[in-house]
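Peer 1: sequence-free structure coming up:
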């Protein structure tokens, strides 16, 4: 709009059912760009986390992700911090998006990796703050997830393209 903000709405549906709006908000350019992430990737000493069967376990409990939304490809842990790589299938069109919804969703799947894909408590983010977008057209991202407190209910995500 005229103030540099962009409206955003998040919808989902099951199969051919009706679309349900789950969130609305706005994005703008008020957040200053962070410093570039430099160094070895994944960070030295980070331990690889097996993701084998994670999406299958989620599907067994009713959380079905189509092929475009199964973008979490690798994950690591170092202390309380989690690191991941995510990617869209090669033929996914990202034009028209600041960040493709499936790519953002896959970044959030790092939360599922943090629980080993356990589904007793699927954690879905519902409040975002301090979000900034500094480049468009990404088809792959690196994710850093850091808990803000001991509860693990609040986390910081940092996404960068390779």
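Peer 2: Ah, there it is. Owing to the predicted nature of the structure, the values given are computational and were not obtained by experimental measurement.

Peer 1: alpha carbons only for contacts and neighbour counts from here, please
Peer 2: Will do.

Peer 1: number of nearby residues for residue 81?
Peer 2: 15 (other C-alpha atoms under 10 Å).

Peer 1: residues touching the residue nearest to it when sequence neighbours are not counted, list them.
Peer 2: Nearest non-adjacent residue to residue 81, counting by C-alpha to C-alpha, 6 or more residues apart in numbering: residue 146, 4.6 Å away. Going by C-alpha atoms under 8 Å, 6 or more residues apart in numbering, residue 146 touches 80, 81, 82, 155, 156, 157.

Peer 1: next up, a second structure to put side by side with the first:
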């Protein structure tokens, strides 16, 4: 019985330390910021698509902590509030837009239209776009071209 009480006591102490954050420090806060902007493609607002901000590296070359975030583009505009925004620092930017092909595929009895990416790969899968997110409000405008 003494062993059982000692084990229970140890479990309770471990749980309280873990809940209090005393067992390895508190979680590091990742600074995010608001961002909005416009996307044009060949001089016209991108009708619809998505934009992603992927954390890059800091000034010393260390990878920034945090997750990639995404916003929908509508009529060339996008916006993310600070609580859902990208990590402060340099971010790689990926912009995607698809259009219907008129071709269909069937999967599990469901027929869906095939979509095709029409933005060049240098803006998404092989993106060369970057943007430095700063504390506070950010405006990130991108002018994309076919060539």
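Peer 2: Here it is on my side, so go on. All figures in this text were calculated on a predicted structure; none of them were measured in a lab.

Peer 1: work out the TM-score between the chains.
Peer 2: The TM-score (TM-score structural alignment, normalised by the length of the second structure) is 0.29; 75 aligned residues with a C-alpha RMSD of 4.9 Å.

Peer 1: nearest to residue 73 of the first structure among the contacts of residue 146 of the first structure?
Peer 2: residue 82 (13.5 Å; C-alpha to C-alpha).

Peer 1: follow-up on the earlier one: of the contacts of residue 146 of the first structure, select the buried ones using a ChimeraX command.
Peer 2: Only the buried entries of the contacts of residue 146 of the first structure go into this ChimeraX selection, using 16 or more other C-alpha atoms under 10 Å:
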select :82,155,157
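
Peer 1: could you dump the contacts of residue 146 of the first structure into TSV with distance to residue 114 of the first structure and secondary structure added?
Peer 2: Listed next are these as TSV, based on distance: C-alpha to C-alpha, whole Å; DSSP: H, G, I helix; E, B strand; the rest coil:
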residue	distance to residue 114 of the first structure	secondary structure
80	10	coil
81	9	strand
82	7	strand
155	12	strand
156	14	strand
157	13	strand
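
Peer 1: closest to residue 72 of the first structure out of the contacts of residue 146 of the first structure?
Peer 2: Using C-alpha to C-alpha, the contacts of residue 146 of the first structure come closest to residue 72 of the first structure at residue 82, 12.6 Å.

Peer 1: distance check, the closest one against residue 110 of the first structure.
Peer 2: Distance, residue 82 of the first structure to residue 110 of the first structure, using C-alpha to C-alpha, to the nearest Å: 7 Å.

Peer 1: where do the contact lists of the two overlap?
Peer 2: Both residue 82 of the first structure and residue 110 are contacted by 75, 143, 145, under the criterion C-alpha under 8 Å, 6+ apart.

Peer 1: all set, thanks.
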